[in-house]
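K.L.:
Sharing a model prediction with you, sequence too.
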Amino acid sequence: MIHQDTIVALATPSGAGAIAVIRLSGKDAITIAEKQFRSVSGKLLSRQATHTIHLGHIMDGNRVLDEVLVSVFKNPNSYTGEDVVEVSCHGSNYIQQEIIQLFLRNGCRMASAGEFTLRAFLNGKLDLSQAEAVADLISSDNEASHQIAMQQMRGGFSSEIAKLREELLNFASLIELELDFAEEDVEFADRTQFKALIDRIIFVLKRLIDSFAVGNVIKNGIPVAIVGEPNVGKSTLLNALLNEERAIVSEIAGTTRDTIEDEITIGGVGFRFIDTAGIRDTKDIVESIGIKKTFEKIEQAQVVIYLFDAESVFVRKSSLESIKIELEKIKNKYPQKSLVVIANKVDQVSNQEQQQLKQAIPDIELLSAKTGKGVEHLKLILTNFVNTGALRNNETIVTNARHYDSLLKAFEEIQKVKEGLEIQLSGDLLAIDIRQALYHFGEITGEITNDDLLGNIFANFCIGK
């Protein structure tokens, strides 16, 4: 999959703006751009040094299309490893298309999705995990996901994998060498050192595999379902968290008949809040559908906020025992989900009644969504569900499902190697499992790949990157 032609695409978002950047890459990028560019100083682009910027005009024959700045990056010192030219023009849709069509008529081909980054990978400027991090960086919408993508793009994850792979490969070579001298019964690979290496690899792999639970939610946002009976203030709480009137608030029970979702960033981590229909027995067909969706959203959520009306417990004599029963049902049905129990409308009850609630339900949170009391503390509780210590310590966190799958497979093979060492398995059988582990390590960084895999990965990129 080596491309020799020259590609072109819009590198900035489509649509009108102040400026737009059009990128060319390939062996003829500078030559093609030079034919259409008239520098104000009369210089030729092909004679200019790499990483220089030039003012001039893009010309279609004698017609001036735009006044532009042209940046020149000569191979191999460019993003793709090829000659690259970037034309910064005015952001009119018309100008953008006229310049791109001009280059297409003069020898360029329209770039496919992710083709610039694909060429960077094929030319050794990035490994595959770093290339995938480029897409994650573009899509990052909070501090945590941005930090993880930057760390991976700089090679933190791939260097850790490459180091393990290199050490394992060295021992694998020694074991393969033993097989060549099998009749002489010699041992080139020190089994004690090899066992220590395997233990260390297992430790690192377990840490990386375990980090995926955190990395995945940081990358995609943590879904939080707000549930409870009708008219307990779920929509008011959502509005308080979002600091805007996102959900309709009414005194009429059952106002929220469908789920309402919105996202905010708390402490650098994205949270996706889901305001659900109130759970109760009802004959209303539409409301019943909403309640069914509520349970579906609880299934999808990682954190469940159960909200009840503190005022109704005392003023309207609602049964506190029925609330406890509902909480037990949620805990039993969703034991793996984090549960936050909140008594809302505490501004309507006395301090003594608040203490009674605390005694009745352990770990209860007292809150008034209407006045905002306790909302900031709730945000703090939510961020504590995410182990961001690894972020602060700049540890590697796995966010990519493909990497996670390869790590699991490598871990399984390394476990087989460890078991083989313990029962003193022959070198030829150990070598089989080692080769498989090396294969799965290579899948992550792209040392082992195929066209189908690359096609699937880079098809998810935006055109121009």
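P.N.:
Okay, I see it. Numbers count the residues shown, from 1 in each chain.
K.L.:
going forward, measure contacts between C-alpha atoms and count neighbours the same way
P.N.:
OK.
K.L.:
contacting residues for residue 367?
P.N.:
Shown in contact with residue 367 (C-alpha atoms under 8 Å, 6 or more residues apart in numbering): 342-347, 373-375.
K.L.:
ugh, typo on my part, it should be residue 118
P.N.:
Contacts of residue 118 by C-alpha under 8 Å, 6+ apart are 131, 454, 458.
K.L.:
Now intersect the contacts of residue 367 with the helices, please.
P.N.:
Of the positions in the contacts of residue 367, residue 375 sit in helices, assigned by DSSP state H.
K.L.:
what helix or strand is residue 67 on?
P.N.:
Assessed by DSSP states H and E, residue 67 sits inside strand 63-73.
K.L.:
Determine the next helix or strand in the C-terminal direction from that strand.
P.N.:
strand 84-91.
K.L.:
Figure out how far that next one is from the centre of its chain.
P.N.:
Distance, stretch centre to chain centre, for strand 84-91: 29 Å (C-alpha atoms, centre = their mean, to the nearest Å).
K.L.:
contact partners of it?
P.N.:
15-26, 29-30, 33, 66-75, 78, 95-96.
K.L.:
Of these, grab the buried ones for ChimeraX.
P.N.:
Buried subset of the contacts of strand 84-91, written as a ChimeraX selection, criterion 16 or more other C-alpha atoms under 10 Å:
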select :20,21,22,23,24,25,26,29,30,33,66,67,68,69,70,71,72,73,74,75,78,95,96
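K.L.:
Select the longest helix from the chain.
P.N.:
The chain, longest helix under DSSP H: helix 191-220.
K.L.:
So for the most centrally placed residue in the chain, what's the nearest residue that isn't a sequence neighbour?
P.N.:
By C-alpha atoms, centre = their mean, the chain has its centre lying nearest to residue 219, at 3.3 Å. Among residues not flanking residue 219 along the chain, residue 145 sits closest, at 5.1 Å (C-alpha to C-alpha, 6 or more residues apart in numbering).
K.L.:
here comes the other one, which I'd like you to weigh against the first:
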Amino acid sequence: MLNNDSIVALATPSGAGAIAIIRISGEEAISIGNAVFQSIKGKDLTKQKSHTLHLGHIVDQNKTLDEVLVSIFKGPNSYTGENTIEISCHGSTYIQQQIIQLLLRKGCRMADPGEFTLRAFLNGKLDLSQAEAVADLISSDNEASHQIAMQQMRGGFSNEIAKLREELLNFASLIELELDFAEEDVEFADRSQFHELLNRIELVLKRLIDSFAVGNVIKNGIPVAIVGEPNVGKSTLLNALLNEERAIVSHIAGTTRDTIEDELVIGGIGFRFIDTAGIRETEDHVESIGIRKTFEKIEQAQVVIYLLDSSLQSADGSLQMNQIEIEKIKNQFPLKPLLVVGNKSDLLSEKEAGNLKSEISNLNLISAKQNIGVDQLKNQLLSFVNTGALRNNETIITNTRHYDSLLKALDEIQKVKFGLETNLSSDLMALDIREALYHFGLITGQVTNDELLGNIFANFCIGK
């Protein structure tokens, strides 16, 4: 799958900017760059040291395209493990296209998505989980997802898996050796040590698998549904949380007939707030569709905020109706954290506020319009996220492919453990060990195929 031809792509975002970087990688990368570059000091790029910068011009025959800086990285001491140059030019889209077209005429090929990182993997500069972390790092949009991607790219996860795989491989070799001496009925693998290793591997795998629940929501943002009766201030609360006029606010009940979503970073964690249509009995066909969508969004959410108008709770039946709706959500979604929030608290006396809190347990009183209690609400949302693993720099799984392989590896380890405890024959136990090693290898790329690599790197941006 590894091509030795030279590839080229824009490494910075497309469009005009102050500067742009055009990257070339391949065996002939430096000589191709040298063919279009004229140094202001007459340097020959092919004779320069690695990791050096050179000022000059990109020239197409007698036409100067731009004044540039060229960076040289000689393989294997480069990102891809191959000869690589990066041309820093001015950020005009015209200049970018002219230089790239010139390089294509000189023998380069346009890089496929993720091909630079694919070459880094194939040349042993990164393992597969680290390569995937590159894409996660590029797409990270908050502190937590950035921290997880950096930890994985530095090899935290793959080192942990590689160590377990090596220890298991050592025992597998001894088990396989026993098969060669089956007639002598000898044991080379210490069964008590092997059992201890299996217990340790099982604990590590379970911890990593459990971390996916946290890692997945951190990577993709934690969805929070804001629900409640019409006109209680759901859209006002969304605007207050985002600190901008994102949703239409009106005194007319049922203004929000569709869900509105926006994202906010709180304490380095991304939250995706969903403002939903008001929950009430209605004969309006369009509004009823919005209400149905509300319950769909509750199903998808990790956290639910039930908002009520605290100034109306003394009205006939209003308190009881809200209590019924709260219980309905609790019963229908028992595992979802539910925050009950009373809006318009600025309209309450101290006594009324106290009475309302005694009627509804764990009630949070706020005024979205006056921005009272909104910061406390943000802190409470943050408390639902288990950030302890982040603070302790523990490995957190965010990749579905890794999660699937870990589940399958755990299943095989448990089969081996059962076989060991029930004195299963070594040849059958060896089959389960091989399967566990296979799933470990899938994570780090020690076991790959073209289809797997194609699926992974197809999601990368071109130029990385």
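P.N.:
Received it, and whenever you're ready, just let me know what you need. Because the structure is a prediction, the values reported are computed rather than measured.
K.L.:
helices or strands up against the helix or strand hosting residue 19 of the second structure?
P.N.:
Per DSSP H and E, residue 19 of the second structure falls inside strand 17-25. Applying 3 or more C-alpha pairs under 8 Å, 6 or more residues apart in numbering; DSSP states H and E, one finds that strand 17-25 of the second structure makes contact with strand 7-10, strand 84-91, helix 93-105.
K.L.:
Out of those, which gets nearest to residue 350 of the second structure?
P.N.:
Closest to residue 350 of the second structure of these is strand 84-91 (C-alpha to C-alpha; 60.5 Å).
K.L.:
That closest one aligns to what range in the first structure?
P.N.:
Strand 84-91 of the second structure corresponds to residues 84-91 in the first structure, going by TM-score structural alignment.
K.L.:
give me the number of residues near residue 329 of the first structure?
P.N.:
Neighbourhood size, residue 329 of the first structure [other C-alpha atoms under 10 Å]: 12.
K.L.:
check contacts around residue 319 of the first structure.
P.N.:
residue 313.
K.L.:
correction: residue 455 of the first structure
P.N.:
With C-alpha under 8 Å, 6+ apart, residue 455 of the first structure has no contacts at all.
K.L.:
Swap in 10 Å and give it another go.
P.N.:
Going by C-alpha atoms under 10 Å, 6 or more residues apart in numbering, residue 455 of the first structure touches 113-115, 118.
K.L.:
Correct me if wrong: residue 429 of the second structure contacts residue 417.
P.N.:
Yes: using C-alpha atoms under 10 Å, residue 429 of the second structure is in contact with residue 417, at 8.9 Å.
K.L.:
okay, and the common contacts of these two?
P.N.:
The contact sets of residue 429 of the second structure and residue 417 overlap at residue 423 (C-alpha under 10 Å, 6+ apart).
K.L.:
if we can go back for a sec, what about the contacts of residue 367 of the first structure, which one has the most neighbours?
P.N.:
Neighbour max across these (other C-alpha under 10 Å) = residue 344, 27 neighbours.
K.L.:
Look up how far residue 87 of the first structure lies from it.
P.N.:
57 Å (C-alpha to C-alpha, to the nearest Å).
K.L.:
Likewise for residue 44 of the first structure?
P.N.:
Separation of residue 44 of the first structure from residue 87 of the first structure (C-alpha to C-alpha) stands at 15 Å.
K.L.:
Between the two, tell me which one has more neighbours.
P.N.:
Between residue 44 of the first structure and residue 87, counting by other C-alpha under 10 Å, residue 87 is the more crowded of the two (25 against 15).
K.L.:
Show me where the first structure has its strands.
P.N.:
For the first structure, applying DSSP state E gives strands covering 6-10, 17-25, 37-39, 52-60, 63-73, 84-91, 108-110, 222-228, 260-266, 269-275, 303-309, 338-344, 365-366.
K.L.:
Now tabulate those strands in CSV and tack on distance to residue 202 of the first structure.
P.N.:
Output for the strands of the first structure, formatted as CSV (distance: least, C-alpha to C-alpha, whole Å):
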stretch, distance to residue 202 of the first structure
strand 6-10, 44
strand 17-25, 42
strand 37-39, 57
strand 52-60, 48
strand 63-73, 43
strand 84-91, 43
strand 108-110, 45
strand 222-228, 29
strand 260-266, 34
strand 269-275, 29
strand 303-309, 31
strand 338-344, 29
strand 365-366, 41
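K.L.:
Ok, which of the ones you listed comes nearest residue 297 of the first structure?
P.N.:
Closest approach to residue 297 of the first structure among the strands of the first structure (C-alpha to C-alpha): strand 222-228, 6.6 Å.
K.L.:
Now do that closest one against helix 191-220, angle only.
P.N.:
In terms of direction (axes from the mean of the first three to the mean of the last three C-alpha atoms, to 10 degrees), strand 222-228 of the first structure departs from helix 191-220 by 50 degrees.
K.L.:
For the strand holding residue 67 of the first structure, give the aligned segment of the second structure as residue numbers.
P.N.:
Counting by TM-score structural alignment, strand 63-73 of the first structure lines up with residues 63-73 of the second structure.
K.L.:
how big is the offset of that stretch relative to the first structure?
P.N.:
Compared with the first structure after fitting, stretch 63-73 of the second structure has a mean deviation of 0.2 Å; criterion: mean C-alpha distance after the TM-score superposition for the first structure.
K.L.:
picking up where we left off before, which among the strands of the first structure is found nearest to residue 281 of the first structure?
P.N.:
The nearest among the strands of the first structure, by C-alpha to C-alpha, is strand 222-228 at 12.4 Å.
K.L.:
whereabouts in the second structure does that closest one align?
P.N.:
Mapping strand 222-228 of the first structure onto the second structure (TM-score structural alignment) gives residues 222-228.
K.L.:
so how much does that stretch differ from the first structure once superposed?
P.N.:
Looks like 0.3 Å for stretch 222-228 of the second structure (mean C-alpha distance after the TM-score superposition for the first structure).
K.L.:
show me what contacts the residue nearest to the centre of the first structure?
P.N.:
By C-alpha under 10 Å, 6+ apart, the contact list for residue 219 of the first structure reads 136, 139-142, 144-146, 148-149, 212, 269-270, 398-400.
K.L.:
again with residue 8 of the first structure
P.N.:
Per C-alpha under 10 Å, 6+ apart, neighbours of residue 8 of the first structure: 22-26, 29, 84-86, 100-101, 103-104, 107-112, 115-116, 463-464.
K.L.:
Try it again at 8 Å.
P.N.:
Contacts of residue 8 of the first structure by C-alpha under 8 Å, 6+ apart are 22-25, 100, 103-104, 108-111, 464.
K.L.:
Distance to residue 294 of the first structure added to those, as CSV?
P.N.:
Below are the contacts of residue 8 of the first structure laid out as CSV (distance: C-alpha to C-alpha, whole Å):
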residue, distance to residue 294 of the first structure
22, 46
23, 47
24, 50
25, 50
100, 49
103, 53
104, 52
108, 52
109, 49
110, 46
111, 44
464, 40
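K.L.:
Great, nothing more from me.
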